[in-house]
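**Q** Here is the input, now give the coordinates:
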Amino acid sequence: MTSQWLFTGLVLLVGIERLAELVVSKRHAAWAFSRGGVERGQSHYPVMVVLHTALLVGAVAEVWLADRPFVPALGWVMLGLVVASQALRWWCIRTLGNQWNTRVIVVPGLTLVRRGPYGVLPHPNYVAVVVEGLALPLVHTAWVTALVFTVANAALLTVRIRVEDAALREIASLAGSPSGAPS
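**A** Next comes the predicted model:
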């Protein structure tokens, strides 16, 4: 079996992991909406889905079409970073519980989570996304995909983090007012 097939298998596993995230996210969104949650920043979400799908497709396509080699000194380090990014992502999901979502949903009455990775970083899930987006293609030297995704993702995260920060401020202000209503 060639390294290209093994890499394709790795990307398929990451794709399956992403589908599992979407199942969890859908369940959490239903929970949030049932408690009066309101979604923010819907317009950038389809772009995020396309970009993350393009990462997976682009990495595999580049490896096969450009005949990118597996370079062990790079590939094994990048694989370690991919695994670490998955561990960080699932730590974030587990820490936030029902509050974790791929969308930005403000639920009245909830408090901000400041434990686990959120006690150290304001947006640890995005650290996982950035590391994975760079490392996954570089497992098999798909440097064009790594570069394009990283630049496009930086632009997207600029928008996403602004939306999320505004939502977090909204949650904090709702939690701080005696009636739970905005002050």
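**Q** contacts, neighbours, all on C-alpha from now
**A** Noted.
**Q** Show me what stretch 94-114 is in contact with.
**A** With contacts defined as C-alpha atoms under 8 Å, 6 or more residues apart in numbering, stretch 94-114 is touched by 22, 24-26, 28-29, 31-33, 35-42, 45, 92-93, 115-117, 119, 163-164, 167-168, 170-172, 174-175, 180-181.
**Q** In the chain, what residue spans correspond to strands?
**A** Under the criterion DSSP state E, the chain carries strands at the ranges 38-40, 104-106.
**Q** Of the ones you listed, which is nearest residue 134?
**A** strand 104-106 (23.9 Å; C-alpha to C-alpha).
**Q** Longest helix in the protein, by number of residues?
**A** helix 143-176 (DSSP state H).
**Q** Could you check that one and say which residues are buried?
**A** Across helix 143-176, burial judged by 16 or more other C-alpha atoms under 10 Å covers 143, 145-146, 148-150, 153, 156-157, 160, 163-164, 167-168, 170-175.
**Q** so how far is it off the chain centroid?
**A** Distance of helix 143-176 from the chain centroid (C-alpha atoms, centre = their mean, to the nearest Å) equals 10 Å.
**Q** please give me the structure for this one as well, since I'd like to look at both together:
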Amino acid sequence: MSQAWYSVLIGLVAVERLVELVVAKRNLAWSLVRGGRESGFAHYPFMVVLHTGLLAGCLVEVWARDTGFRPVLAWSMLALVLAAQVLRWWCVRALGHQWNTRIVVVPGLEKVTGGPYRLCSHPNYVAVVVEGFALPLVHGAWLTAAVFTVLNAGLLVVRIRAEDEALRSAYA
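**A** Down below sits the predicted model:
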């Protein structure tokens, strides 16, 4: 039974991701009309596959391996997943039309330094990292958590470099 509830959770996260993509597509159109330039696009397909793989991996591992439900781990990891969602949407709100799943900089706009961006440079990636290990661990999917975390670390090195370079170029 807990596998079914976990599958519902993964489904809800998938729906949330689709909402993000709708917001990102709308914001991309807004940015391009204002002269926005995309950079770092070479890694984007890998990012899409990795994040899709996270959700699929959670389901496959939990159903194929019958990982078991450990209440203390489950509830603490669910709390982290929810906190990551709050942080992610705080980032979306703080960036407004500038938020995107792609790296797009619109010339002439001021760099956002409020909201969670006053606390750290890349708070959205903090949310991604936390969710990346916590979501699988809600139902003991250790392998998925480990594989995603390692691959995501490599991706974030590339992505943060690309984003920092784009921001430096725009706000130098």
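**Q** After superposition, what's the TM-score here?
**A** Put the two chains on top of each other and the TM-score (TM-score structural alignment, normalised by the length of the second structure) is 0.99; 172 aligned residues with a C-alpha RMSD of 0.4 Å.
**Q** just to revisit the earlier point, which of the contacts of stretch 94-114 of the first structure are buried? Put it as a ChimeraX command.
**A** Selection of buried members from the contacts of stretch 94-114 of the first structure for ChimeraX, criterion 16+ other C-alpha under 10 Å:
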select :24,25,28,29,32,37,40,41,45,92,93,117,163,164,167,168,170,171,172,174,175
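**Q** Spatially central residue in the second structure, please.
**A** With distances taken as C-alpha atoms, centre = their mean, residue 128 lies nearest the centre of the second structure, 3.9 Å away.
**Q** Skip the chain neighbours and tell me the closest residue to that residue.
**A** In this structure, residue 128 of the second structure finds its nearest non-sequential neighbour in residue 84, 7.1 Å apart by C-alpha to C-alpha, 6 or more residues apart in numbering.
**Q** That neighbour: neighbouring residues, count only.
**A** Residue 84 of the second structure: 24 surrounding residues under other C-alpha atoms under 10 Å.
**Q** again with residue 132 of the second structure
**A** 23.
**Q** Same check on residue 43 of the first structure?
**A** Neighbours around residue 43 of the first structure, by other C-alpha under 10 Å: 8.
**Q** swap in the one 3 residues further on?
**A** Other residues within reach of residue 46 of the first structure by the criterion other C-alpha under 10 Å amount to 10.
**Q** same check, this time on residue 72 of the first structure
**A** The number of residues packed near residue 72 of the first structure is 12, by other C-alpha under 10 Å.
**Q** just checking, what residue in the second structure corresponds to it?
**A** Superposed on the second structure with TM-score structural alignment, residue 72 of the first structure falls opposite residue 71.
**Q** quick one, what contacts residue 155 of the second structure?
**A** By C-alpha under 8 Å, 6+ apart, the residues touching residue 155 of the second structure are 43, 47.
**Q** can you give me the helices in the second structure?
**A** For the second structure, applying DSSP H gives helices covering 2-33, 44-65, 71-95, 123-137, 142-171.
**Q** Can you give me the buried ones in the first one?
**A** Read that as helix 2-33 of the second structure. 3, 6-7, 10, 13-14, 20, 23-24, 27-28, 31.
**Q** try the fourth one
**A** Across helix 123-137 of the second structure, burial judged by 16+ other C-alpha under 10 Å covers 123-125, 127-137.
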